[in-house]
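In: give me coordinates for this.
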Amino acid sequence: MKYSKPIVSVIIPTYCEEHTIGGCLKSIKNQEFKEGRIESIVVDSHSPDNTRVVAKKFADKVIDLKARGVGRARNIGAKNAEGKILLFVDADTFLEKHFVAEMYQTFNDSRIVCVAGVLKNLERLTPADRLFAIFHYGFLNKLSTVTAYFGFPLFPSVCVGSRKSVFEKVGGFAEDMACAEDVNFSRKMGEIGKCIVNKKAKAYTSVRRITNCGKGEMYSMYFKNYVRVFLLNQKPWISEFPHIKTL
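Out: You can find the predicted model right below:
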């Protein structure tokens, strides 16, 4: 059966991701989803590499955004989305074949406004880094589940979804934050409705930023930003978040 209008829009912000975006988009193309059509939207921050060239081979829409900023990129993607459900994933993230179906069916409960998937490690790592990745994603998954249970969700934007109507109601992602825009977004979502983690919606993603930048440094930055953005409702403590290509 062919569907005219997509009911789910998957939005991927990119910058210099020519080596990862193809695999991400292929995992979206390979979804087993019978409820309707999925559209993929890549919003690229004017990458100097071949990110847009690769993306155009697989994505339904590719938007060239002259300005940098992941929050702005996600908002532009949402503005151009036709689906009533918005899913946000990172370019180095690969979705299991039932990911979209699981995320979509979660919204059958009208009380739910936002849902996060479960993260798993993507890469082949050294034994030490593999143990760290297990700890890291285990910690993030548990943190998302516990904070959502108590009504103050803390969802990473690696794989998170919301109703488009609610996304627009809260104003989307903050565009003036260099980082922790996902913490701010979770905070706003938790204030207006129910947020949960769907443990059957699994995504594989990279730990490259943490392993490249340094585990201690990244965790310190995450903690400081959490305190400022989530607990104190202030802007993050850094004005520019280092991109993976500059680490």
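
In: only C-alpha atoms from now on, for both contacts and neighbour counts.
Out: Will do.

In: thinking Lys97 is in contact with Lys29, fair?
Out: No - applying CA atoms under 8 Å, one finds Lys97 not in contact with Lys29, separated by 9.0 Å.

In: buried residues in stretch 51-63?
Out: Across stretch 51-63, burial judged by 16 or more other CA atoms under 10 Å covers 51-52, 54-56, 58-59, 61-63.

In: stretch 173-191 now?
Out: For stretch 173-191, the neighbour count (16+ other CA under 10 Å) marks 173-175, 177-190 as buried.

In: I'd like the structure of this one too, to check against the first:
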Amino acid sequence: MISVIVPTYNEESNIEGCLQSLSNQSIPRSEYEIIVVDGNSKDRTREIAEKYADLVFIQTSKKVGGARNDGAEASKGEIIATTDADCIIPRDWIARIGKGFSDPAVVQLYGLVEPIEPGIRHKISLALANAFSRLGYYTHTLYYTLGCNTAFRREAFFEAGMYRTIDAGDDLEIARRMRLLGRVKLDGKLRVKFSMRRYVQFGTLKSLYEWLYITIKGGDDEKYQYSKREYK
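Out: Predicted structure coming up:
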């Protein structure tokens, strides 16, 4: 089974589209579960989510990384996938994730993003982000994973210590630890439609800078120092 974790907070305008797309996958619904972990929304997010998800509950851990951890701990799947409430998921997404883990060396699989909103500016911004992701992957310098489009082998996810509950960059930081346990793989055809609302609010360059800064700074924390063994 594959477990899909969706963290939410006041997402009543987005969550239905996301969960509808997750419910309309190419594999039987019995082969995956949808878990919504909510940050105690004040709108109808949980009410809407309950129409689609197998499990909806209020998170007990801090921040979005903590919500993903709470969902993982409540999940049943051998594979744990994560996405965001404002994403639209292609029909073959879960099937591609399952196929990606047919290689026993893979402990984390991640993909790329496309903008939901129209406009050449958004397409260029995410094209640059995707190019950056590919560059980091093929040079083995940075695994630019995003929490909206990534999946983990369950055993390795818990062995690595799950997500860190930090303000930003938790999705990049965890890949640093996962690659000590096995192969972190980029699948260029594993894509989700991604909302540009945060890029618009904070700016593309500022968002990238904050993620990278926190990730690099977090890597110095002795609590998360692991073996030097790496798998390319």
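
In: how close does the single longest strand found in the second structure sit to the first structure?
Out: Counting residues, the longest strand in the second structure under DSSP state E turns out to be strand 183-194. Its matched residues in the first structure lie on average 1.3 Å from strand 183-194 of the second structure after superposition (mean CA distance after the TM-score superposition for the first structure).

In: distance of the aligned partner of Arg46 of the second structure in the first structure relative to Arg74 of the first structure?
Out: Using TM-score structural alignment, the equivalent of Arg46 of the second structure in the first structure is Arg52. Distance check for Arg52 of the first structure against Arg74 of the first structure: by CA to CA, to the nearest Å, it reads 16 Å.

In: if you skip the residues just before and after it, what's nearest to the spatially most central residue of the second structure?
Out: The residue lying closest to the centre of the second structure (CA atoms, centre = their mean) is Gly147, at 2.1 Å. Distances taken as CA to CA, 6 or more residues apart in numbering place Asp171 nearest to Gly147 of the second structure, at 5.3 Å, with adjacent residues excluded.

In: rewinding a little: TSV for the buried residues of stretch 51-63 of the first structure, including distance to Tyr219 of the first structure?
Out: Formatted as TSV, the buried residues of stretch 51-63 of the first structure follow (distance: CA to CA, whole Å):
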residue	distance to Tyr219 of the first structure
Thr51	29
Arg52	32
Val54	32
Ala55	31
Lys56	35
Phe58	34
Ala59	33
Lys61	35
Val62	33
Ile63	32
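
In: so which residues of the first structure form helices?
Out: With DSSP state H, the ranges of helices along the first structure come out as 21-29, 51-58, 70-79, 99-106, 127-149, 164-170, 181-192, 208-213, 215-225.

In: so where in the first structure does the longest strand of the second structure end up aligned?
Out: Aligned using TM-score structural alignment, strand 183-194 of the second structure spans residues 194-205 in the first structure.

In: distance from the chain centre to the matching stretch, please.
Out: 11 Å (CA atoms, centre = their mean, to the nearest Å).

In: using the neighbour-count criterion, name the buried positions in that stretch.
Out: Across stretch 194-205 of the first structure, burial judged by 16+ other CA under 10 Å covers 194-198, 201-205.

In: likewise for stretch 158-168 of the first structure?
Out: 158-164, 166-167.

In: list the contacts for Ser26 of the second structure?
Out: Residues in contact with Ser26 of the second structure (CA atoms under 8 Å, 6 or more residues apart in numbering) are 91-92, 94-95.

In: circling back to that earlier point, ok, the buried residues of stretch 51-63 of the first structure vs Lys235 of the first structure, which is closest?
Out: Nearest to Lys235 of the first structure among those, counting by CA to CA, is Ile63 at 27.6 Å.

In: what's the match for that closest one in the second structure?
Out: Aligned partner of Ile63 of the first structure by TM-score structural alignment: Phe57.

In: how near is that match to Leu109 of the second structure?
Out: Taking CA to CA, one finds Phe57 of the second structure at 26 Å from Leu109 of the second structure.

In: likewise for Asp171 of the second structure?
Out: Distance from Asp171 of the second structure to Leu109 of the second structure, by CA to CA: 12 Å.

In: neighbours around the residue lying closest to Arg44 of the second structure once chain neighbours are set aside, how many?
Out: Counting by CA to CA, 6+ apart, Arg44 of the second structure lies nearest to Glu12, which is 5.5 Å off, once chain neighbours are set aside. Number of residues near Glu12 of the second structure (other CA atoms under 10 Å) recorded here: 20.

In: and Ala74 of the second structure, by the same measure?
Out: 15.

In: which residues touch the counterpart of it in the first structure?
Out: Taking TM-score structural alignment for the superposition, Ala74 of the second structure sits opposite Asn80 in the first structure. For Asn80 of the first structure, the contact set (CA under 8 Å, 6+ apart) is empty.

In: Ser75 of the second structure now?
Out: Ser75 of the second structure makes contacts with 3, 35, as judged by CA under 8 Å, 6+ apart.

In: do Pro48 of the first structure as well
Out: Cys16.

In: how near is it to Lys97 of the first structure?
Out: For Pro48 of the first structure relative to Lys97 of the first structure (CA to CA), the value is 31 Å.

In: same check on Leu87 of the first structure?
Out: 15 Å.

In: run a quick neighbour tally on the closest residue to Lys200 of the first structure other than its chain neighbours.
Out: Leaving aside its chain neighbours, Lys200 of the first structure sits nearest to Glu102 (6.5 Å; criterion: CA to CA, 6+ apart). The tally of other residues near Glu102 of the first structure (other CA under 10 Å) stands at 17.

In: Leu87 of the first structure and Val160 touch, don't they?
Out: Yes - the pair Leu87 of the first structure / Val160 is scored as a contact, 5.8 Å apart, by CA under 8 Å.

In: contact partners for the residue nearest to Asn233 of the first structure when sequence neighbours are not counted?
Out: Nearest non-adjacent residue to Asn233 of the first structure, counting by CA to CA, 6+ apart: Asn184, 7.9 Å away. Going by CA under 8 Å, 6+ apart, Asn184 of the first structure touches 173-174, 229-230, 233.
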